[in-house]
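>>> The following block contains a protein sequence and its predicted model.
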Amino acid sequence: VFGVDLVSERLRRARARGVETFDIRSFDGEKELVTAIRDQTDGRGPDAVIDAVGTEAHGSAAARLAQAASAMLPRKISGPFAERFSVDRLAALYTAIDLVRRGGTISLSGVYGGMADPIPLLTLFDKQIQIRMGQANVRRWSDEIVPYLTDEDPLGVDDFATHRLPLSEAPRAYEMFQRKQDGAVKVLMTP
């Protein structure tokens, strides 16, 4: 299992669970990262790639500008405007397409909400890539997952949330999560 991220705390937590990690900041570009992972798979690439990033919501000046412009419009106009004209940045998806082996599968659990940048359909066709996407149907798997949520914690969920804050501190919790302050990876809000 390989994990790619740029947040030190998430990389550390993944390594602690036996994941071979790649800090995207230590590569000059996406191609260098793809080469490093391909080297670990005898040139094939991973059988499956999970894109849990989705829209790169913060950090994009263009996204901030579009959000600010949309916020200035009346609500009746801003919703359809944002849905029709916002364009999701697909860097994580493009990397997944480059990484996955021929005949492999890309699973999208990250959310892309607007129109998409051009997608390399010929590459997807040529590499015979399957794409699976959608919301997690948690209820369908509950009966199979619940037995693993025991005191022994084989899935490592007990320390999944790095911070627990009361709901009254929601604005602070969101800021902490977005800015990755104080090692925040997942913030749980309690009533």
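Nice, thanks for sending it over.
>>> use CA for all of it now, contacts and neighbours both
Noted.
>>> Give me the residue at the spatial middle of this structure.
Nearest to the geometric centre of the chain sits Val53, at 1.8 Å (C-alpha atoms, centre = their mean).
>>> Tell me how far that one lies from Pro46.
18 Å (C-alpha to C-alpha, to the nearest Å).
>>> which SS state does the residue nearest to the centre of the chain fall under?
What DSSP: H, G, I helix; E, B strand; the rest coil gives for Val53 is coil.
>>> Quick check: chain neighbours aside, which residue is closest to it?
Gly110 (4.7 Å; C-alpha to C-alpha, 6 or more residues apart in numbering).
>>> That neighbour in helix, strand or coil?
Gly110 ends up coil, using three-state DSSP.
>>> Enumerate the strands of this protein by residue range, in sequence order.
2-5, 20-23, 48-51, 87-88, 105-108, 115-116, 130-133, 163-166, 187-190 (DSSP state E).
>>> Please name whichever of these is nearest to Pro147.
Counting by C-alpha to C-alpha, Pro147 lies closest to strand 187-190 out of these; the figure is 22.3 Å.
>>> just the helices in this structure please.
Assigned by DSSP state H, the chain shows helices spanning 8-16, 30-40, 61-71, 75-85, 91-99, 121-126, 138-145, 170-179.
>>> Could you list every helix and strand in contact with the last one?
When you say that, I think you mean helix 170-179. Using 3 or more C-alpha pairs under 8 Å, 6 or more residues apart in numbering; DSSP states H and E, the elements in contact with helix 170-179 are strand 187-190.
>>> Report the buried residues of the strand it packs on.
The neighbour-count check on strand 187-190 (16 or more other C-alpha atoms under 10 Å) flags Val187, Met189 as buried.
>>> Quick one: residues in contact with that strand.
Ala161, Thr162, His163, Arg164, Leu165, Pro166, Leu167, Ala170, Ala173, Tyr174, Phe177 (C-alpha atoms under 8 Å, 6 or more residues apart in numbering).
>>> count of neighbours near Gly45?
22 (other C-alpha atoms under 10 Å).
>>> what's the answer for Gly104, then?
Neighbour tally, Gly104, other C-alpha under 10 Å: 19.
>>> which residues touch it?
Pro46, Asp47, Ala48, Lys127, Gln128, Ile129, Gln130.
>>> Roughly how far does Ala184 sit from Ile50?
22 Å.
>>> Ala57 versus Ser109, what's the distance?
In terms of C-alpha to C-alpha, Ser109 sits 15 Å off from Ala57.
>>> Alongside the first one, take a look at this:
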Amino acid sequence: MRALTWQGKHDVRVETMPDPEIVNPRDAIIEVTSTAICGSDLHLYDGVIPGMLAGDILGHEFMGRVVDTGPGSTLQKGQRVVVPFTISCGSCFFCSHQQYAACDNSNPAEKQDVSEKLYGHATGGLFGYSHLTGGYPGGQAEYVRVPFSDVGPIVIPDGMEDDDVLFLSDILPTGWMAAANADIGPDDTVVVWGCGPVGLFAIQSALAMGAARVIGIDHYPNRLALARKLGAQVIDYTQTHVLEALMELSGGLGPDAVIDAVGMEAHGFAPDTVMDNFKQTVGVGADSGHALREALMAVRKGGRVSVPGVYGGFLDKFPLGALMEKGLQLRTGQTHVQKYTAELLRRIQEGELDTTFLISHRLPLEDAARGYDNFKTNQNDWTKVVLKPGLQV
């Protein structure tokens, strides 16, 4: 099969790889019909997530058609399914508490040492996202093996297009969980740092949950325009002093809830960002956290802080004093996708949520390297890239 492989920093290539096979009774093999490039993939592309090996198959946002199943799978050949990026067994302590991203059985034992040393506990398994999370081949490929296929994939009803449901694999439930973690009430002012794909879905979700006002912060004109179309007010951080603007917009109180949808690769020319980016470049720091620092300073006393943005290591100058003295609530984590997919599918079917507005480009899988390059360097115009393995160049 053809698949996109990681070869090093800013080096991804479509190569011929062995076809996946059933290795466990609960496995299924999916023929991929659509797969997307995620902002989290750029962390791998930029070389800031450890545990990648040359030849690893990328991609964790994908869907397709079932072509083979093990005897323990509940799927049937021919079904169209969206596959959550989190690999979850469905029966461990965490899965039984709907904390699917923390699954204790999906990251093979031989892969757990590094993440356990880094984080205190081993991570759950993820598709296409380094050997820290199991080393599973990803879905930017013609075919993919799906472990625990009786737990993760959601069957798509006939008549729904791939574009309508593809993002159930990751970014839509991630934006939804981000808003849920912010514990939104009907009178709340909610601020979202980053109007990329997750940030835009967090805005959409916060409004669907009844927030009185949602404010999106970014600097790309097209992303700000998309946020405005969703119903958000917007702030261009290059043109405005963000903290002062938020205090003014909230009547001097500060926003009730804040969402950091930027994560570990914050950019810009704030002094802390410049220093963080320099440390990333020379290899003495892992995370650039300007958005999180600013969010913690902006939120009102007693407010809520939600962090869907990915962080992989350590963050300097974390304002722990603000977190404690203001009595803030902080919630974060990889998305428990399986907890949300059924409800979100229903909302898509009933027209309450639309995801197709986000897609700016559809490319053949063979053109994936160009998609990665533009998704990183031309973020104003390339808001979301969908790769189609069956599409001809």
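Everything's here; your move. Because the structure is predicted, anything quoted here is derived from the model rather than measured.
>>> What's the TM-score once they're superposed?
TM-score for the superposed chains, counting by TM-score structural alignment, normalised by the length of structure 1: 0.81, backed by 168 aligned residues with a C-alpha RMSD of 1.8 Å.
>>> so which of the strands of structure 1 gets nearest Arg64 of structure 1?
strand 87-88 (11.9 Å).
>>> okay, now the counterpart of Leu90 of structure 1 in structure 2: neighbour count?
Taking TM-score structural alignment, the alignment pairs Leu90 of structure 1 with Gly289 from structure 2. Gly289 of structure 2 sits with 27 neighbouring residues when counted by other C-alpha under 10 Å.
>>> Report whether the expected contact of Gly289 of structure 2 with Gly263 is present.
Yes - with contact defined as C-alpha atoms under 8 Å, Gly289 of structure 2 reaches Gly263; the gap is 6.7 Å.
>>> what's the nearest residue to Val4 of structure 1 if we skip its chain neighbours?
In space, Val4 of structure 1 is closest to Phe22, 4.8 Å off (C-alpha to C-alpha, 6+ apart).
>>> Please report the distance of the alignment partner in structure 2 of that neighbour from Gly64 of structure 2.
Under the alignment (TM-score structural alignment), Phe22 of structure 1 pairs with Ile235 in structure 2. Distance, Ile235 of structure 2 to Gly64 of structure 2, by C-alpha to C-alpha: 38 Å.
>>> Those two: which has the busier surroundings?
A direct count of neighbours by other C-alpha under 10 Å for Ile235 of structure 2 and Gly64 places Gly64 higher, at 26 against 20.
>>> Which residue, other than its chain neighbours, is closest to Leu4 of structure 2?
Val14 (4.2 Å).
>>> distance of that neighbour from Ile30 of structure 2?
18 Å.
>>> between those two, who's got more neighbours?
Set Val14 of structure 2 next to Ile30 and count neighbours by other C-alpha under 10 Å: Ile30 wins out with 28 against 20.
>>> Next, that one: secondary structure please.
Assignment for Ile30 of structure 2 (three-state DSSP): strand.
>>> Tell me if I'm right that it and Gly64 touch.
Yes - with contact defined as C-alpha under 8 Å, Ile30 of structure 2 reaches Gly64; the gap is 5.8 Å.
>>> Common neighbours of the two, please.
By C-alpha under 8 Å, 6+ apart, no residue touches both Ile30 of structure 2 and Gly64.
>>> residues near Phe85 of structure 1, how many?
Neighbour tally, Phe85 of structure 1, other C-alpha under 10 Å: 13.
>>> Surely it touches Met115?
Yes - the criterion here is C-alpha under 8 Å, and Phe85 of structure 1 meets it with Met115 at 6.8 Å.
>>> Could you name every residue contacting both of the two?
Joint contacts of Phe85 of structure 1 and Met115 (C-alpha under 8 Å, 6+ apart) do not exist.
>>> Tell me how many other residues surround Glu352 of structure 2.
For Glu352 of structure 2, using other C-alpha under 10 Å, the count is 12.
>>> any idea how far Ile145 of structure 1 is from whatever residue of structure 1 lines up with it?
In structure 1, Glu352 of structure 2 lines up with Pro154, judged by TM-score structural alignment. Distance of Pro154 of structure 1 to Ile145 of structure 1, computed by C-alpha to C-alpha: 11 Å.
>>> May I see the buried residues of stretch 25-41 of structure 1?
Glu30, Leu33, Val34, Ile37, Arg38.
>>> same question, stretch 87-96 of structure 1
Val87, Asp88, Arg89, Leu90, Ala92, Leu93, Thr95, Ala96.
>>> Quick one: those residues as CSV, columns for distance to Ala16 of structure 1 too.
Formatted as CSV, the buried residues of stretch 87-96 of structure 1 follow (distance: C-alpha to C-alpha, whole Å):
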residue, distance to Ala16 of structure 1
Val87, 36
Asp88, 32
Arg89, 30
Leu90, 29
Ala92, 23
Leu93, 26
Thr95, 24
Ala96, 24
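>>> of these, closest to Leu121 of structure 1?
Looking across the buried residues of stretch 87-96 of structure 1 and measuring by C-alpha to C-alpha, the closest to Leu121 of structure 1 is Leu93, at 12.4 Å.
>>> Hmm, the closest one is touching Ala52, no?
No - look at Leu93 of structure 1 against Ala52 with C-alpha under 8 Å: they stay out of range, at 9.4 Å.
>>> Find the nearest non-adjacent residue to Ala36 of structure 2, please.
Val386 (4.3 Å).
>>> what's near enough to touch the aligned partner of Thr383 of structure 2 in structure 1?
Under the alignment (TM-score structural alignment), Thr383 of structure 2 maps onto Val185 of structure 1. With contact set as C-alpha under 8 Å, 6+ apart, Val185 of structure 1 has these partners: Glu9, Arg10, Ala161, Thr162, His163, Phe177.
>>> quick one: contacts for the last one?
So the one you mean is Phe177 of structure 1. Here Phe177 of structure 1 is in contact with Ala184, Val185, Lys186, Val187 (C-alpha under 8 Å, 6+ apart).
>>> Quick check: the gap between the residue nearest to Val4 of structure 1 and Arg10 of structure 1.
On the measure of C-alpha to C-alpha, Phe22 of structure 1 and Arg10 of structure 1 end up 11 Å apart.
>>> Same question for Val87 of structure 1.
Relative to Arg10 of structure 1, and taking C-alpha to C-alpha, Val87 of structure 1 is found at 27 Å.
>>> cool, Ser26 of structure 1 as well?
For Ser26 of structure 1 relative to Arg10 of structure 1 (C-alpha to C-alpha), the value is 15 Å.
>>> now do Phe2 of structure 1
Where Arg10 of structure 1 is concerned, Phe2 of structure 1 sits at a distance of 13 Å (C-alpha to C-alpha).
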